[in-house]
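1. predicted model follows, preceded by the sequence.
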Amino acid sequence: MKFLLIVALCLTCLCAEKSKILVVVSSSDYITLADGTKHKTGFFLSELTIPVMALLKANYEIVFANPKGNTPTMDAVGDNIQYFSSKEEHQQAKELIKIQSFINPRKLSDITEKELEGFKGVFFPGGHAPMEDLCRDINVGRVLKHFHKYQKPTALICHGPIALLSAQNENGWIYKDYKMTIFSDDEEKFAQENILHGKMKVLPSQALKNAGGELSHAKSWTSHAVRDRELITGQNPNSDHELTHLFLEALVKQKISGKKITAWDKTTRMQVDTLYNASTGNPNWQGDGHIVIYIGCKKDDSSKNFIKQLQAHVNMARKSFKENGCEGYVVYATQDIEIAYLWWTDLQTMKDFFGSELGQACMNDAKSFMDDVLFTAVSEKPVWLNEK
């Protein structure tokens, strides 16, 4: 029930600004093997739902689409609790794919260039099915070329990155020389022997290498995600959280890009869509230190005074952080979301603070009116440094 409430919240526009993410799923329910046989497959449940559930929680509107506009088919192999953190999360994933916007996705060819301008990012989940259609679909290529042109976050996981091959222009492949990852050769050989029971026409990693991609892989079945410019790719199902974190971070950078930083003091009356420097020291954002990004979403049962609550929390946090290792504090808010960059002297100092009574009080105050969406180390320097 809790998940259904979250979905209901996200699908009914309660926030002032509802940013859209396009999620492109395969239309195929099979993959053709090297000997011509067709193996039943589809999208991989966790690869689709882990990122999408995080995006919904962060108040993004999700628009599902595929080449035919037909109901996507789930790969039965992915319907397994082992790919989720709990039975509850697995059940939430199963509920998500029952919503009407997923059962009746948009047909890609119906999404105009003008409509694409309204999307902040695009995401392609995996499963073997993209090997059958997304890698050669003209409208997949059209979508990818739009997001590439405007450098908007583009995330693909497991077999999803094979869709990149569809993006060709007069100069060739638009992702040539990009750093990326995809399901590894060793992982695919295991799948051929134990799942497909046959050989594929081409190994996905080799296909991207041949096209001109710079591929990297971690040990089989371990998390590995790569970001190069607007492109974010994940190696396998176990990369879903890492890819999600990179995708959300990229979307945050896009949201605050170009915002002028306003100094904060205890008399500040917080406004939405304003980037504040609430730092209490002299952080070295460019070099030393441990930088984390936090995203919190207004609780659905909280008061309408989210900004006032957040303003009070920032003042409380600044007092708590001062002389306790957190010198950098940059904050941005909408009517529903807080985004904060925190600069700590080092990782252990941050852990010690949040393990202390003062740190616990600070976290409990935030949790009284916000749900955590993301708290992770920053993988790239904050965007305002790039704009100086």
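-> Structure's in. What do you need? Residues are numbered from 1 along each chain as shown.
2. please make it C-alpha for all contacts and neighbour counts, starting now.
-> Will do.
3. need the strands for the stretch 101-250 of the chain, in chain order.
-> 106-107, 119-124, 154-157, 168-169, 172-173, 179-180, 214-215, 225-228, 231-234 (DSSP state E, counting those that start in this stretch).
4. export those strands to a markdown table and tack on distance to Val52?
-> Below are the strands of the stretch 101-250 of the chain laid out as a markdown table (distance: least, CA to CA, whole Å):
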| stretch | distance to Val52 |
| --- | --- |
| strand 106-107 | 16 |
| strand 119-124 | 9 |
| strand 154-157 | 11 |
| strand 168-169 | 27 |
| strand 172-173 | 28 |
| strand 179-180 | 21 |
| strand 214-215 | 25 |
| strand 225-228 | 17 |
| strand 231-234 | 15 |
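5. how many residues are close by Lys149?
-> Neighbours of Lys149 under the rule other CA atoms under 10 Å: 10.
6. swap in the one 4 residues further on?
-> Close neighbours of Pro153, defined as other CA under 10 Å, add up to 26.
7. quickly note the distance from it to Lys255.
-> 11 Å (CA to CA, to the nearest Å).
8. this is the comparison structure:
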Amino acid sequence: MKKILFVLPSHDDLGNTGQKTGYWLEEFAGPYYEFIDNEYEVTITSPKGGKPPVDPKSLLKENQTDYTQRLQNDKSAMEKLENTPILNQVSASDYDTLFLPGGHGPMWDLSKDKDLKKIVEDFYNDRKVISAVCHGPAGLLQATDKNGDSILKNKRVTGFTNSEEETVKLDKTVPFSLENRLKELGSNFEKSENFQPFVVNDGQIITGQNPASAFLAAKKVVEILRNME
């Protein structure tokens, strides 16, 4: 049985706006069920453990999908989300794939979490699949290869774009531009139209541009894992 490690943020303040943030429900729910329905074992973790904060906007009716509704009625899944282990208690060696959903929370904590840095590097060095969606690639920014270069250098990647950040009027709120930072690391950043599904796969690294890309990214993970069997 393949084992998937999800890492969700513990950060819940949307900058200095007085609003809350966290992970985006759709970006977790769709991939979660893609893995569960393929009979993979899923572990959910977060930097502080316990219940990771969910972005309240992702709970609004207009942002609900069949998968988010299924999740909220799934007692087993909700129990997992209530009691995530602390990130430093898990080991990359126990898992086949790392999956980082987005939401704005990762921009503040996963972007600089040292435990996540080590986990990402362990996955990378063991040639395991790493996938991140929307703002999830913020969790890959610190990771370097054995030469000290970014694991994203010369890699085709995507993530939440400057244009999308401006559209949701948070370009002045986020601590940095994800698109710019990915480019600064030497990646080959690609993008599609705002909020349209778009997934990039370069070797063991799979990235999705926005919430609409999360399920497709998970499907790509499943495809690669099957080809590795």
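-> Sure thing, it's come through. Everything numeric here is computed off the predicted structure, so don't read it as measured data.
9. one step back: switch the strands of the stretch 101-250 of the first structure over to CSV; also include distance to Lys308 of the first structure and mean neighbour count.
-> Shown next, in CSV, are the strands of the stretch 101-250 of the first structure (distance: least, CA to CA, whole Å; neighbours: other CA atoms under 10 Å):
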stretch, distance to Lys308 of the first structure, mean neighbour count
strand 106-107, 39, 20
strand 119-124, 28, 23
strand 154-157, 34, 28
strand 168-169, 49, 14
strand 172-173, 49, 13
strand 179-180, 42, 22
strand 214-215, 47, 16
strand 225-228, 36, 21
strand 231-234, 35, 28
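10. report the contact partners of the equivalent of His148 of the first structure over in the second structure.
-> Using TM-score structural alignment as the criterion, His148 of the first structure maps onto Tyr124 of the second structure. Residues in contact with Tyr124 of the second structure (CA atoms under 8 Å, 6 or more residues apart in numbering) are 130, 145, 151, 204.
11. make JSON lines out of these and add distance to Ser163 of the second structure.
-> Listed next are the contacts of Tyr124 of the second structure as JSON lines, based on distance: CA to CA, whole Å:
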{"residue": "Ile130", "distance to Ser163 of the second structure": "25"}
{"residue": "Asp145", "distance to Ser163 of the second structure": "30"}
{"residue": "Ile151", "distance to Ser163 of the second structure": "25"}
{"residue": "Gln204", "distance to Ser163 of the second structure": "27"}
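12. so which of these comes closest to Phe28 of the second structure?
-> Lowest distance from Phe28 of the second structure to the contacts of Tyr124 of the second structure (CA to CA) belongs to Ile130, with 15.0 Å.
13. the closest one touches Gln204, doesn't it?
-> Yes: contact criterion CA atoms under 8 Å: Ile130 of the second structure and Gln204 qualify, at 6.1 Å.
14. ok, Gln209 of the second structure to Asp94 of the second structure distance?
-> 28 Å.
15. between the two, who's got more neighbours?
-> More crowded of Gln209 of the second structure and Asp94, by other CA under 10 Å: Gln209, with 32 against 11.
16. and the longest helix for the second structure?
-> Taking DSSP state H as the assignment, the helix of the second structure that covers the most residues is helix 214-228.
17. what are the buried residues along it?
-> 214-222, 224 (16 or more other CA atoms under 10 Å).
18. let's have these in TSV, adding distance to Leu59 of the second structure.
-> Converted to TSV, the buried residues of helix 214-228 of the second structure look like this (distance: CA to CA, whole Å):
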residue	distance to Leu59 of the second structure
Ala214	16
Phe215	17
Leu216	21
Ala217	21
Ala218	21
Lys219	23
Lys220	26
Val221	26
Val222	27
Ile224	31
